[in-house]
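Student: from the sequence below, what's the structure:
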Amino acid sequence: MIAAAHASIVEEGVAAMSIRNICSAAGHSQGAFYSNFASKDDLLVDILQSHIQDEVTLLRDIVAQCVGDDIEATLEVLADRLAKLAEEPQWSLLSIELQLHARRNPAFAERHREGKAACYRMFGELVADLVRRFSLRPALPAEQTGIGLYALWMGLAVQGDVEGAISRDEMLVGFFRAMAGLDVLEPAKP
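Tutor: As a prediction, the model looks like this:
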């Protein structure tokens, strides 16, 4: 059902998405929908939160599996993964749709804030892993850095490429470096 709902959002937008069509596309009844989700809004938050959880788990595994003390290589791999995700249009469309839906619907806005808070915590855990792994002295507490990282990543996903700006992965590495208290390297010219 989550995959069918995600496809529906990308194709039609949140406003046009219907539970009946999602259930039909997924091959389930509406009763099955309501046995898993209290509302369409709960499904929307679960879609994004599930995706973020999967990706942060993958990123935390990258940190856990890094060999030696080469933070540069680790930061490059993390930033490359986040930059690739930011390029995937279905996630930027989902993010935009959920933000707009939250702006228009106060009841959903509260549920959306809860979902984003969970995402912030997950990104904070990733930052805490980096801090522990490389004995860093971050400029901000891990969860606050996680909020900034999430905002930058989502902003890059929604914004797309900006003429004259450094690449997404360089932007993300620069953010990691600045927040970790590391020297910020001069980015390559675009």
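Student: okay, CA-based contacts and neighbour counts for the rest of this
Tutor: Will do.
Student: residue nearest the centroid of the protein?
Tutor: For the chain, the residue sitting closest to the mean C-alpha position, by CA atoms, centre = their mean, is Ile52 at 4.8 Å.
Student: element containing Ser24, please.
Tutor: Using DSSP states H and E, Ser24 maps to helix 19-26.
Student: Ala73 now?
Tutor: Ala73 belongs to helix 71-87, assigned by DSSP H and E.
Student: against Leu149, how distant is the nearest residue to the residue nearest to the centre of the chain once chain neighbours are set aside?
Tutor: Excluding the flanking residues, the one nearest Ile52 by CA to CA, 6 or more residues apart in numbering is Cys119, at 6.5 Å. As judged by CA to CA, to the nearest Å, Cys119 and Leu149 stand 11 Å apart.
Student: same question for Ala32.
Tutor: Counting by CA to CA - Ala32 and Leu149 are separated by 36 Å.
Student: that older thread, go ahead and confirm the residue nearest to the centre of the chain touches Ala118.
Tutor: No - look at Ile52 against Ala118 with CA atoms under 8 Å: they stay out of range, at 9.3 Å.
Student: this one as well, want them side by side:
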Amino acid sequence: MQMSQIVTNFFDACVFFPRIIFFSGLLSLSGCSNAVEFVQIFTGNNGPTGPNLYHFENKEQLDLSWVKSAMSRSDYEKVLSRIDFKRQVLIAVSVGERDSVSENVQISRISLVPVADDTIVDVSVRVGMVSKECEKNLTSYVFVLGTFEKPKKTLSYGGFDMDNFNAGCIAELSGQPNGP
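Tutor: The predicted structure is shown next:
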């Protein structure tokens, strides 16, 4: 086996993202994050005013959250029908208040980072922005929901990153703030 194939196999098995994590008063270096399979199940435009990551491990947590009031009753029922809380976790990433956001907002990656007896979830989101020449400067509070398999260790903390991309001249979202 050639060296390049060995390196490729290593990176396929465990993507190396060195990062310093401040967790429960301890500073640690985490070198290995494992990308997990996920399904994006909803994109909404009436979320919280600020960017944040939320995770829900049961229906009761979700029912008490801002997510339920951020969507119509029928959309909420559709979302619930796509989650099996016995084996899945639901994550919500709020983009926060933004102007000129398209309907093209995507979870691009979910990774789990083991730290001591816990698991940290790290989510990447791509936010499609309407091209300057056709934007209407509508304000929205976009959020995305996705599911992934529950980790064996406790899911105790999360982090996220977002990047914008030019989505062209497509529909622009508008919404009202809702949530924390």
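Student: need the TM-score from the superposition.
Tutor: For these two chains in superposition, a TM-score of 0.25 is obtained (TM-score structural alignment, normalised by the length of structure 2); 81 aligned residues with a CA RMSD of 5.6 Å.
Student: which residues sit against stretch 124-132 of structure 2?
Tutor: Stretch 124-132 of structure 2 has contacts (CA atoms under 8 Å, 6 or more residues apart in numbering) with 93, 100-110, 160-172.
Student: which strand or helix spans Leu98 of structure 1?
Tutor: Counting by DSSP H and E, Leu98 of structure 1 is found in helix 89-104.
Student: picking that back up, what comes up buried for the helix holding Ser24 of structure 1?
Tutor: Within helix 19-26 of structure 1, the residues scored as buried using 16 or more other CA atoms under 10 Å are 19, 22-23.
Student: about what we covered before: next, the angle helix 89-104 makes with the helix holding Ala73 of structure 1.
Tutor: 70 degrees (axes from the mean of the first three to the mean of the last three CA atoms, to 10 degrees).
Student: how far out from the middle of the chain is helix 71-87 of structure 1?
Tutor: Here helix 71-87 of structure 1 is found 13 Å from its chain centre; the criterion is CA atoms, centre = their mean, to the nearest Å.
Student: show me the helices in structure 1, by range?
Tutor: 2-12, 19-26, 30-36, 40-65, 71-87, 89-104, 106-134, 142-159, 168-180 (DSSP state H).
Student: more neighbours: Ala32 and Leu149 of structure 1, which one.
Tutor: Set Ala32 of structure 1 next to Leu149 and count neighbours by other CA atoms under 10 Å: Leu149 wins out with 21 against 12.
Student: from Leu112 of structure 2, how far out is Thr119 of structure 2?
Tutor: Distance from Thr119 of structure 2 to Leu112 of structure 2, by CA to CA: 6 Å.
Student: er, Glu77 of structure 2 I mean
Tutor: Counting by CA to CA, the gap from Glu77 of structure 2 to Leu112 of structure 2 is 28 Å.
Student: quick one: residues contacting Arg81 of structure 1.
Tutor: So Arg81 of structure 1 contacts Leu59 (CA under 8 Å, 6+ apart).
Student: cool, and Ser108 of structure 2?
Tutor: 123-126.
Student: buried residues in the helix or strand harbouring it?
Tutor: Using DSSP H and E, Ser108 of structure 2 maps to strand 101-115. Neighbour-count burial for strand 101-115 of structure 2 flags 101-107, 109-115 (criterion: 16+ other CA under 10 Å).
Student: also stretch 146-164 of structure 1?
Tutor: Under the neighbour-count criterion of 16+ other CA under 10 Å, stretch 146-164 of structure 1 has 146-150, 152-154, 156-158 buried.
Student: likewise stretch 106-126 of structure 1?
Tutor: So stretch 106-126 of structure 1, judged by 16+ other CA under 10 Å, has buried residues 108-109, 111-112, 115-116, 119-126.
Student: can you put those in CSV and add distance to His6 of structure 1?
Tutor: Output for the buried residues of stretch 106-126 of structure 1, formatted as CSV (distance: CA to CA, whole Å):
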residue, distance to His6 of structure 1
Phe108, 17
Ala109, 19
Arg111, 18
His112, 16
Gly115, 16
Lys116, 17
Cys119, 18
Tyr120, 21
Arg121, 23
Met122, 21
Phe123, 22
Gly124, 26
Glu125, 26
Leu126, 25
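Student: so which two of the residues you listed are the farthest from each other?
Tutor: Phe108 and Leu126 (27.2 Å; CA to CA).
Student: go through structure 2 and flag its longest helix.
Tutor: Structure 2, longest helix under DSSP H: helix 3-13.
Student: how about the contacts made by the nearest residue to Arg168 of structure 1 once chain neighbours are set aside?
Tutor: In space, Arg168 of structure 1 comes closest to Ala83 once its chain neighbours are excluded; the distance is 5.4 Å by CA to CA, 6+ apart. In this structure, Ala83 of structure 1 makes contact with 153, 168-169, 172, judged by CA under 8 Å, 6+ apart.
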